[in-house]
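K.L.:
below is the sequence, then the predicted model.
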Amino acid sequence: MQRGNDRLSVHRDDEMKHELQGLLRSGHPTRTEEWHDPEPTADDDPEVAGGPVAPGSTGAPFETVRLELARILGRTSFPAGPGELTAVLRRENAPDVLVEALERLPRKDRYQNVQELAEALTRPGNAGSENAGRGSQ
C-alpha cells in the first residue's frame, strides 16, 4: 500500500496513460491531442521555409522584403542613406543577407521611406543601378 502525497489517484493515473497511449505509440499527433498540434501557417505569413529574406532571390518577392525592412527599421530610421541604415540593421540583428544587400547600394543615395529602400533592393542589378534611391536629389 502506497501512502504518499500524490495529487492523482491510481485510477486517474491509469486514465492519463490511456489518453497518451496513441501519441506514444505512433510518434505523431493523434486526433485526441489536437491542442498539441502546431497551428497551420496563414496566407499572409512571410515565407520562412527557404531561410531568411534575401533581396533579389526568387523566393523573396518585393512585399516580403518590404515587410522585413519595415519590421526591423521602423519609421524613425528615415530619411537615411545605406550607411546609416546598415548600422541600424546590424544593431537590430537583421539577417546577414539583408545587410549585405544594403551594403551593395550606392553610398550617395538617400531613401525617404521603406518603400523606396525595398524598391532599390529588389530591382534587378541593384548594386550598380543609377536609379536606385529616388530620394538622392
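P.N.:
The structure has been received and is ready for your questions. The shown structure was predicted, so the numbers you read here are calculated from the model rather than taken from an experiment.
K.L.:
use CA for all of it now, contacts and neighbours both
P.N.:
OK.
K.L.:
ok, now which ones touch Arg75?
P.N.:
For Arg75, the contacting residues are 113-114, by C-alpha atoms under 8 Å, 6 or more residues apart in numbering.
K.L.:
just the element for it, please.
P.N.:
Counting by DSSP states H and E, no helix or strand carries Arg75.
K.L.:
now Gly22. Nearest residue, chain neighbours left out?
P.N.:
Excluding the flanking residues, the one nearest Gly22 by C-alpha to C-alpha, 6 or more residues apart in numbering is Thr30, at 6.5 Å.
K.L.:
how far away is that neighbour from Pro40?
P.N.:
Distance of Thr30 to Pro40, given as C-alpha to C-alpha, to the nearest Å: 16 Å.
K.L.:
which one of those two is surrounded by more residues?
P.N.:
Thr30 (15 against 6; other C-alpha atoms under 10 Å).
K.L.:
this is the comparison structure:
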Amino acid sequence: MQRGNDRLSVHRDEEMKHELQGLLRSGHPTRAEEWHDPEPVADDDPQVAGGPVAPGGSGASFETVRLELARILGRSSFPAGPRELTGVLRRKNAPDVLVEALGRLPRTDRYANVQELTKALTRPGNVPKGSR
C-alpha cells in the first residue's frame, strides 16, 4: 500500500535493495572501486570505542590526555587554576572524568599551559586507584 509520502519511488527502493544485497550477504564491501569503501581506522584516530579519555585510564597516555585537554581548553584558558579550568570544561561539555580529575587538584595551583596541567593530572598521586 502506497501512502504517497515516501521519499523514494518504489523503483529506486528496489534498486537500492539490489545494490546492498551483496554487502548484506557477504559481510564485507563488494565494490570493485576502492573509493566506495569506508576508510579504515588510522593509528592516530581518537579513541572512541573506549569512552572518554581519562587521566590514568586504560590506554590513556600522557599525549592522549594532553591532546584531549588542548582540544577542549585551547590557549585562551591559560594561565588559570583548577576552579577556572573546571568551569571552562563544563561550559564546553567536556567528559565528566576530566572535570572530576581537575577537581582533585589543589585549588591553589596555577597552570601556564596544557602541558603543565597534564603533568599535574597524570601525576601518580592524582590518579584515582580504580582507573589504573
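P.N.:
Now that the structure is in, tell me what you want to look at. Everything numeric in this text was worked out from a predicted model, so none of it was measured.
K.L.:
TM-score of the superposition?
P.N.:
For this chain pair, the superposition-based TM-score is 0.75 by TM-score structural alignment, normalised by the length of structure 2; 118 aligned residues with a C-alpha RMSD of 2.8 Å.
K.L.:
still on that earlier bit, the residue nearest to Gly22 of structure 1 contacts Leu20, doesn't it?
P.N.:
No: look at Thr30 of structure 1 against Leu20 with C-alpha atoms under 8 Å: they stay out of range, at 9.4 Å.
K.L.:
any common contacting residues for those two?
P.N.:
Common neighbours of Thr30 of structure 1 and Leu20 (C-alpha under 8 Å, 6+ apart) do not exist.
K.L.:
what's in contact with the longest helix seen in structure 1?
P.N.:
Using DSSP state H, we find that the single longest helix of structure 1 is helix 10-26. Under the criterion C-alpha under 8 Å, 6+ apart, residues 29-30, 32-33 lie in contact with helix 10-26 of structure 1.
K.L.:
closest to Ala70 of structure 1 among these?
P.N.:
Nearest to Ala70 of structure 1, judged by C-alpha to C-alpha, of the contacts of helix 10-26 of structure 1 is Pro29 at 36.6 Å.
K.L.:
thought the closest one was touching Trp35?
P.N.:
No: assessed by C-alpha under 8 Å, Pro29 of structure 1 is found out of contact with Trp35, at 9.6 Å.
K.L.:
compare the two and say which is more crowded by neighbours.
P.N.:
Legend: neighbour count by other C-alpha under 10 Å for Pro29 of structure 1 and Trp35, higher for Pro29 (15 against 9).
K.L.:
that one pairs with which position in structure 2?
P.N.:
Aligned by TM-score structural alignment, Pro29 of structure 1 pairs with Pro29 of structure 2.
K.L.:
check Arg75 of structure 1 too.
P.N.:
Under TM-score structural alignment, Arg75 of structure 1 pairs with Arg75 in structure 2.
K.L.:
tell me which residue is most central in structure 2.
P.N.:
Central residue of structure 2 (C-alpha atoms, centre = their mean): Val48, 4.9 Å from the mean position.
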